[in-house]
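K.L.:
Any chance you could fold what I've pasted below:
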Amino acid sequence: MRLRGVKGSRNIEDRRRSGGGRGRAAGGIGGVGLIVVLAIGLFTGVDVTSLLEGADAPQTQSGQVSAQDEQAAQFTSSVLATTEQVWTKIFNEQLDRQYNPPVLVLYSGVTQSPCGGASGATGPFYCPADKKAYLDTSFFTTMSRQLGASGDFAAAYVIAHEVAHHVQNELGILPKVDQARRASSQNEANALTVRLELMADCLSGVWARNVQGLLERGDLEEALNAARMIGDDHLQRQAGRVPNPHTFTHGTSAQRARWFDTGYETGNVGRCDTFAAARL
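P.N.:
The predicted structure follows:
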């Protein structure tokens, strides 16, 4: 992805030097709204700790950040800036609305949010309570080495996916789905969550369509591969389990890739209405 010359976003909250360490988060994700199901693809009913063992920790000492982590942070800031430009334009042209971008929190190891605590093992997530996305940049290494989703555009897709949840929040979709989930059985709630996540994948594709001028050869395939690698069925197989559709919260590999591609091919937010789709 060609990001040289792209100025970083001002909507970055950097907590990496706060000395949180790399231990376990207190409490875990949850507590408010849909956060337990909004991380990029690790909440699939499997033991993700085993999948993440051996992931590198770029932080050197408490309060210090490695060159690798700093590069990842700069990359994240630039990608976030592209999402701000794209969604400001789309909200204006397709939705006749004003876009209010989220803040993205960078952290190392553990952090807290109004939606609960987080650690590197939880993956990136979006918290509707404070309208912030949370990211431990070491997750990019995890994606490449443990999940098989390498490449800079795969990492950009992760950021775009969490921003897509903010777009859903801005459009009032998150609270409506949250209300419906609370009134549903567990299986029905999971099915609603899958549709929510696939919509976010589609919206990520819409973003990708609008940054075509920054793409390099192979970038699109990196994003599609990342979508496949974090499908519920694939992650459950990786954990040694037989995939159980009733426990899916993000969709299969094929579904995630297909909906990202739908957003990319159409560039139209209206085509991302997974709740109206007869076939996912």
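
K.L.:
Could you use CA atoms for every contact and neighbour count after this?
P.N.:
OK.

K.L.:
How many neighbouring residues does Gly117 have?
P.N.:
Residues near Gly117, counting by other C-alpha atoms under 10 Å, number 18.

K.L.:
Would you agree it falls within a strand?
P.N.:
Yes - Gly117: assigned to a strand according to DSSP: H, G, I helix; E, B strand; the rest coil.

K.L.:
Surely it is in contact with Val110?
P.N.:
Yes - counting by C-alpha atoms under 8 Å, Gly117 sits close enough to Val110 to count as a contact (7.2 Å).

K.L.:
Just list the residues touching the residue nearest to Leu214 when sequence neighbours are not counted, thanks.
P.N.:
Nearest in space to Leu214, with sequence neighbours left out and distances taken as C-alpha to C-alpha, 6 or more residues apart in numbering, is Arg2 at 4.8 Å. Shown in contact with Arg2 (C-alpha atoms under 8 Å, 6 or more residues apart in numbering): 214-216.

K.L.:
what about Tyr126, which helix or strand?
P.N.:
strand 125-127 (DSSP states H and E).

K.L.:
Packing partners of the helix or strand that that strand is followed by?
P.N.:
Where DSSP H and E defines the elements, the next helix or strand beyond strand 125-127 is strand 132-136. Counting contacts by 3 or more C-alpha pairs under 8 Å, 6 or more residues apart in numbering; DSSP states H and E, strand 132-136 is packed against strand 103-107, strand 125-127, helix 152-170.

K.L.:
Export these as JSON lines, with columns for mean neighbour count and distance to Trp87.
P.N.:
Below are the helices and strands packed on strand 132-136 laid out as JSON lines (neighbours: other C-alpha atoms under 10 Å; distance: least, C-alpha to C-alpha, whole Å):
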{"stretch": "strand 103-107", "mean neighbour count": "22", "distance to Trp87": "14"}
{"stretch": "strand 125-127", "mean neighbour count": "29", "distance to Trp87": "17"}
{"stretch": "helix 152-170", "mean neighbour count": "24", "distance to Trp87": "8"}
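
K.L.:
And this one, please, so the two structures can be compared:
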Amino acid sequence: MKWEDLRRSKNVQDRRGQSGGSGRNRGGSRSSMGGGLLNLLFLIPGKGKWVVLAVILFSVLGGGALGGFGDLLGGNNMNQPTNEIQVNNEAQQSETGVTDDEFNFVSSVLASTEDFWNESFSTENMTYDEPGMVIYEGGTATSGCGFGSSQAGPFYCPADANVYIDLSFWRDLSQQYGAPGDFAMAYVVAHEVGHHIQNEIGVMDEYNEVRQTLSETEANELNVRLELQADYFAGVWAKYAQEEGLLESGDINEALQAAFAVGDDTIQERATGRVVPDSFTHGSAEQRQAWFMRGFEYGDFEHGDTFNTYLENE
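P.N.:
Below is the predicted model of the structure:
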């Protein structure tokens, strides 16, 4: 990815070498739902206006919990009152070897997503509240989502609207999970920002409310659909990056390999030697790749209804 000349985001906090911290204010429910059906109200940009689309989930399939690496690239869905933080974008050398180039790269990717989503929202006379990003080592406190650990991988906290990343994950992604390349990490950042988009347009609030009415297996399948939509939004941003001339040969393949690496079936096969589809919570490798590519193809909101749409190649 051609990122060196991009601006750096001002919404990045450097907690490397620190322990603990808190997040900025975020909270409040946007709408309500009942009856066990998913009535996700989210804004779909049309030609010259925003259209409110009620997405009804008529049926959900079984699923199950999957810990460890299976929680990577997920949305922490707690939504509680939070405290203020001071934003600091000054990179420092990490004692664990995280370089300033890595820090600056994710800051530049975040800035690119800010430019894209600000433009998209502004075009429709909407305001985009940019997420923060916290770079940490080992573990760090959040405001409303508990204690973040590098063992859980990158995550988004809706309560404080921050993306949390331990950059050692970048090396793990390349060396342990076979997904090298800078655009593999760009996909990770864009996916977490995708959860922020869900938070901005009301999907996350609806998800949290409806999830409480479902059985465990139904809730897990609902979570799969939430994750796939974040993959779709990552693909939407990737299309913008291509149009801006930021992509290099092989970048999309790097993103697809990362999506493959964090598929539930890939993780289960690596961990146990067998695959249990009913236990999926984030989506199979094929699903994650398919929805990323769908976002990359269409570059819009209209085709991102993962809750009712099941792709043929999933």
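
K.L.:
Give me the TM-score for this pair.
P.N.:
Here the TM-score for the pair of chains, by TM-score structural alignment, normalised by the length of structure 1, is 0.83; 245 aligned residues with a C-alpha RMSD of 2.0 Å.

K.L.:
Which residue ranges of the stretch 1-150 of structure 2 form strands?
P.N.:
12-14, 38-45, 50-57, 74-75, 132-136, 139-141, 147-149 (DSSP state E, counting those that start in this stretch).

K.L.:
Could you export those strands as TSV, including distance to Ser94 of structure 2?
P.N.:
As requested, these are exported to TSV (distance: least, C-alpha to C-alpha, whole Å):
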stretch	distance to Ser94 of structure 2
strand 12-14	10
strand 38-45	40
strand 50-57	44
strand 74-75	25
strand 132-136	10
strand 139-141	14
strand 147-149	17
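
K.L.:
I'd like to know which of those is closest to Phe292 of structure 2.
P.N.:
Closest approach to Phe292 of structure 2 among these (C-alpha to C-alpha): strand 74-75, 15.0 Å.

K.L.:
doesn't Thr44 make contact with Thr247 of structure 1?
P.N.:
Yes - applying C-alpha under 8 Å, one finds Thr247 of structure 1 in contact with Thr44, separated by 6.8 Å.

K.L.:
coming back round to it: of the strands of the stretch 1-150 of structure 2, which approaches Glu200 of structure 2 most closely?
P.N.:
Among the strands of the stretch 1-150 of structure 2, strand 38-45 sits nearest to Glu200 of structure 2 (C-alpha to C-alpha), with 9.0 Å.

K.L.:
hmm, back to that, name the nearest of the contacts of Arg2 of structure 1 relative to Arg258 of structure 1.
P.N.:
Ranked by distance to Arg258 of structure 1 (C-alpha to C-alpha), the contacts of Arg2 of structure 1 are led by Leu215 at 19.4 Å.

K.L.:
and the closest one, what pairs with it in structure 2?
P.N.:
The pairwise alignment with structure 2 assigns Leu215 of structure 1 to Leu247, based on TM-score structural alignment.

K.L.:
just Gln74 of structure 1 next, same as before
P.N.:
In structure 2, the residue matched to Gln74 of structure 1 (TM-score structural alignment) is Asn104.

K.L.:
residues in contact with Arg271 of structure 1?
P.N.:
By C-alpha under 8 Å, 6+ apart, the contact set of Arg271 of structure 1 is 262-263.

K.L.:
now do Val276 of structure 2
P.N.:
Contacts of Val276 of structure 2 (C-alpha under 8 Å, 6+ apart): 265, 268.

K.L.:
Quick check: it vs Leu226 of structure 2, distance?
P.N.:
In this view, Val276 of structure 2 and Leu226 of structure 2 are 20 Å apart by C-alpha to C-alpha, to the nearest Å.

K.L.:
swap in Gln242 of structure 2?
P.N.:
Taking C-alpha to C-alpha, one finds Gln242 of structure 2 at 25 Å from Leu226 of structure 2.

K.L.:
how about TSV for the helices and strands packed on strand 132-136 of structure 1, with distance to Ser78 of structure 1 added?
P.N.:
Listed next are these as TSV, based on distance: least, C-alpha to C-alpha, whole Å:
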stretch	distance to Ser78 of structure 1
strand 103-107	12
strand 125-127	18
helix 152-170	10
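
K.L.:
returning to what we had before: verify the contact between the match of Leu215 of structure 1 and Trp237 for me.
P.N.:
No - contact between Leu247 of structure 2 and Trp237 fails when scored by C-alpha under 8 Å: they sit 11.5 Å apart.

K.L.:
More neighbours: these two, which one.
P.N.:
Each of Leu247 of structure 2 and Trp237 has its neighbours counted (other C-alpha under 10 Å); Trp237 has more, 27 against 18.

K.L.:
Packing partners of the helix or strand where that one lies?
P.N.:
Assigned by DSSP H and E, Trp237 of structure 2 belongs to helix 216-243. Here helix 216-243 of structure 2 touches helix 100-123, helix 182-201, helix 203-211, helix 285-298, going by 3+ C-alpha pairs under 8 Å, 6+ apart.

K.L.:
What residues in structure 1 pair up with the third one?
P.N.:
Alignment note (TM-score structural alignment): helix 203-211 of structure 2 is matched to residues 173-181 of structure 1.

K.L.:
how close does the matching stretch sit to structure 2?
P.N.:
Mean deviation of stretch 173-181 of structure 1 relative to structure 2 after superposition (mean C-alpha distance after the TM-score superposition for structure 1): 0.8 Å.

K.L.:
re the thing from before, distance to Asp136 of structure 1 added to the contacts of Arg2 of structure 1, as TSV?
P.N.:
Converted to TSV, these look like this (distance: C-alpha to C-alpha, whole Å):
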residue	distance to Asp136 of structure 1
Leu214	24
Leu215	24
Glu216	25
